[in-house]
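Participant: Got a sequence here, can you build the structure:
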Amino acid sequence: MSITQQYLLDSYRARLHGEPEPPAPGRGDLGLIRELRDHRRFRAVVAERPAHGRLRSALDRWLRPRAL
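Facilitator: A predicted model of the protein is given here:
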């Protein structure tokens, strides 16, 4: 059973029993991604590392090695 089918079944059952419908699948995904990003930034600050720009600086070091 797919996630959409399960959501439709749960919505139908909720309507039969007069209960509120469950949230749609994927509705909180963006909020979860933001929370994960904020948590990673917080952990970087606590560990005394730069909170942002780490990926770009790592790619810059890798793509443009220093001349000897």
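
Participant: Could you use CA atoms for every contact and neighbour count after this?
Facilitator: Fine.

Participant: Go ahead and flag the most central residue of this protein.
Facilitator: For the chain, residue 33 is the residue whose C-alpha lies nearest the centre (C-alpha atoms, centre = their mean; 1.9 Å).

Participant: Could I get the buried residue list for the one helix or strand that one maps to?
Facilitator: Taking DSSP states H and E as the criterion, residue 33 maps to helix 29-46. Within helix 29-46, the residues that qualify as buried by neighbour count (16 or more other C-alpha atoms under 10 Å) are residue 41.

Participant: Likewise for stretch 3-12?
Facilitator: In stretch 3-12, counting by 16+ other C-alpha under 10 Å, buried: 7, 11.

Participant: Could you also give me the structure for this next sequence, so I can compare it with the first?
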Amino acid sequence: MSITQQYLLDSYRARLHGEPGPPAPGRHDLDLVRAVRDDRRFRAVIAGRPAHGRLRRALTRLLRALTRRLRTRAL
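Facilitator: Sure, this is the predicted structure:
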């Protein structure tokens, strides 16, 4: 059963019982992503690591290592 089918079934059952319908699929996805991001930043601060910019720094280190490796092969 797909998410849409489950949503329609839940909506139908709620209407039969006079209850409010469920939220639409994907309605709270952005809130969830923000909550996960905030939790990761909080845990980083508690652990004594920088709260932001970690991904960019890691990718920069990886790119520099790759370019060094390519330069040594070219020589």
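
Participant: quick revisit: which part of structure 2 matches the helix holding residue 33 of structure 1?
Facilitator: With TM-score structural alignment applied, helix 29-46 of structure 1 matches the range 29-46 in structure 2.

Participant: that older thread, how close does the helix holding residue 33 of structure 1 sit to structure 2?
Facilitator: Compared with structure 2 after fitting, helix 29-46 of structure 1 deviates on average by 0.5 Å (mean C-alpha distance after the TM-score superposition for structure 1).

Participant: Distance from that helix to the middle of the chain?
Facilitator: Remark: helix 29-46 of structure 1 is offset 8 Å from the chain centroid, using C-alpha atoms, centre = their mean, to the nearest Å.

Participant: Okay, angle between the helix or strand just after that helix and helix 29-46 too, please.
Facilitator: With elements assigned by DSSP H and E, the helix or strand that comes after helix 29-46 of structure 1 is helix 54-63. Relative orientation of helix 54-63 of structure 1 versus helix 29-46 (axes from the mean of the first three to the mean of the last three C-alpha atoms, to 10 degrees): 70 degrees.
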